[in-house]
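*Asks:* build the 3D model from these lines:
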Amino acid sequence: MEEVKVIVFALNNEEYGIEVDKVRTIERMMPITRVPKTYSFIKGVVNLRGIVVPVIDLRGRFGLEETPVTDNSRIIVVALEEMEVGFIVDSANDVIDIDRDTIDSPPEVVGGIKAKYLDGIAKLGENRLLIMLNLAEVLNKSEISMLEQLEV
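*Replies:* Predicted coordinates for the structure are as follows:
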């Protein structure tokens, strides 16, 4: 029985998970410097302890309705192909251990989000599902190269 540690966050009243080893830090919202000529879901960049980090609104990325930032909103900074990227989420709730055996393949669409963005669905107890994100698909190669140019 192999367990994986997961950061649980909320988006559009659904719970999502990212493996802890891919997460650098979780930050409160901070001023974001807008960058022109980027995708609308790329909100801009932040200066995080001297490192320029591109920030993406996951709601916008997944085609969900964007909502105003609240006190619970967080930026989850993940490591993705030798760079760091921040994801704006509604809240970051918890760190839990999940048995890998409880993670099933995702259906075609979950909560309006296409399966390619998902790694799987973890069943936690009777009525709780956790949607595992596939970070490699959340940003495709051309978007990653665009973000790398933002860092210059």
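*Asks:* all contacts plus neighbour counts: C-alpha atoms, from now on.
*Replies:* Will do.
*Asks:* and residue 120, what does it touch?
*Replies:* Shown here is residue 120, whose contacts under the criterion C-alpha atoms under 8 Å, 6 or more residues apart in numbering are 103-106, 131-133.
*Asks:* mind redoing it with 7 Å?
*Replies:* Contacts for residue 120 (C-alpha atoms under 7 Å, 6 or more residues apart in numbering) come out as 103-106, 131-132.
*Asks:* again, but for residue 150
*Replies:* Here residue 150 is in contact with no residues (criterion: C-alpha under 7 Å, 6+ apart).
*Asks:* same question for residue 97.
*Replies:* Applying C-alpha under 7 Å, 6+ apart, we find residue 97 in contact with 3-6.
*Asks:* which element is it on?
*Replies:* Taking DSSP states H and E as the definition, residue 97 sits inside strand 91-99.
*Asks:* returning to what we had before: select from the contacts of residue 97 the one having the most neighbours.
*Replies:* residue 6 (21 neighbours; other C-alpha atoms under 10 Å).
*Asks:* gap between the closest residue to that one other than its chain neighbours and residue 96?
*Replies:* Excluding its sequence neighbours, the residue lying closest to residue 6 (C-alpha to C-alpha, 6 or more residues apart in numbering) is residue 19, at 4.3 Å. Remark: distance between residue 19 and residue 96 (C-alpha to C-alpha, to the nearest Å) = 10 Å.
*Asks:* which neighbours do these two have in common?
*Replies:* 5-7.
*Asks:* this one next, for a side-by-side:
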Amino acid sequence: MAQTDLVPAARAPVLAAERLAVDGQYLTFSLQGEIFGLEILRVREIIGYTQPTEIPLMPAFVHGVINLRGSVVPVIDLAQRLGRGATELKARTCIVIVEVDAADSAQPMGILVDAVDSVLDIGADAIEPAPAFGSGMRAQFIRGMARREQGFIVLLEVGHVFALDELAALARGVETAEAQA
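*Replies:* Just a heads-up that it's a prediction; the model follows:
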């Protein structure tokens, strides 16, 4: 039987291994004392923190929207999205603009982070699968764990962390809850 003939549940470990086997460059940044990484190909730019315009009836992790050269760009507080407390604004706090796949195009989205660290080349052999427990965040948010001298870098799966359909559903849920209150 070929790997493509496997049932979805049996194929899941194979898909995870294929997904991990990606050499590449990753933008690393700090968030509440931990180091995270995003595929550099998803990063459009990094901008200094500017106060976003708050949008009513949005989930707490939606920090607001900014005007980026005439485009309205939502800004997500990544710490809150990952189930942690709100990001504390400091001198090095910045917004990383990433491209998230939408139905027919790439949607820019801002990610609020404590500080950008560097761009690293990470080989596939340095990437471990995410632990099945203990990470404190949803497993599908983690692309893998990159080994380094002082622990690990949590490599995020942008398509899952910032899934537009899920974010829209969460916003609708908040709106419904507010209407019922």
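*Asks:* whereabouts in structure 2 does the strand holding residue 97 of structure 1 align?
*Replies:* Matched against structure 2 by TM-score structural alignment, strand 91-99 of structure 1 falls on residues 115-123.
*Asks:* roughly how far is the matching stretch from the heart of the chain?
*Replies:* On the basis of C-alpha atoms, centre = their mean, to the nearest Å, stretch 115-123 of structure 2 sits 15 Å off its chain's mean C-alpha point.
*Asks:* swap in stretch 23-39 of structure 1?
*Replies:* Counting by C-alpha atoms, centre = their mean, stretch 23-39 of structure 1 comes out at 12 Å from the chain centroid.
*Asks:* so where is it in structure 2?
*Replies:* The aligned range for stretch 23-39 of structure 1 in structure 2 is 43-59, by TM-score structural alignment.
*Asks:* and for that stretch, what's in contact with it?
*Replies:* Residues contacting stretch 43-59 of structure 2 (C-alpha under 7 Å, 6+ apart): 63-66, 93-99, 170-171, 174-175.
*Asks:* swap the cut-off to 8 Å and go again
*Replies:* Contacts of stretch 43-59 of structure 2 (C-alpha under 8 Å, 6+ apart): 27, 63-66, 75, 92-99, 170-171, 174-175, 178.
*Asks:* any of these buried? List them.
*Replies:* Among these, those classed as buried by 16 or more other C-alpha atoms under 10 Å are 27, 63-66, 75, 93-99, 171, 174.
*Asks:* helix or strand for the residue most central in space within structure 1, which one?
*Replies:* By C-alpha atoms, centre = their mean, structure 1 has its centre lying nearest to residue 87, at 4.8 Å. Assessed by DSSP H and E, residue 87 of structure 1 sits inside strand 83-89.
*Asks:* residue 43 of structure 1 contacts residue 57, doesn't it?
*Replies:* Yes - between residue 43 of structure 1 and residue 57 there is a contact under C-alpha atoms under 8 Å: 6.4 Å.
*Asks:* in structure 2, where's the longest helix?
*Replies:* helix 164-180 (DSSP state H).
*Asks:* next, the buried residues of that helix.
*Replies:* 164, 167, 171, 174.
*Asks:* how near is the spatially closest residue to residue 101 of structure 2 that is not a sequence neighbour to residue 176 of structure 2?
*Replies:* Excluding its sequence neighbours, the residue lying closest to residue 101 of structure 2 (C-alpha to C-alpha, 6+ apart) is residue 107, at 6.2 Å. Distance of residue 107 of structure 2 to residue 176 of structure 2, computed by C-alpha to C-alpha: 25 Å.
*Asks:* try residue 53 of structure 2
*Replies:* 22 Å.
*Asks:* got the contact list for the aligned residue in structure 2 for residue 133 of structure 1?
*Replies:* Using TM-score structural alignment as the criterion, residue 133 of structure 1 maps onto residue 156 of structure 2. Counting by C-alpha under 8 Å, 6+ apart, residue 156 of structure 2 touches 36-38, 141-144.
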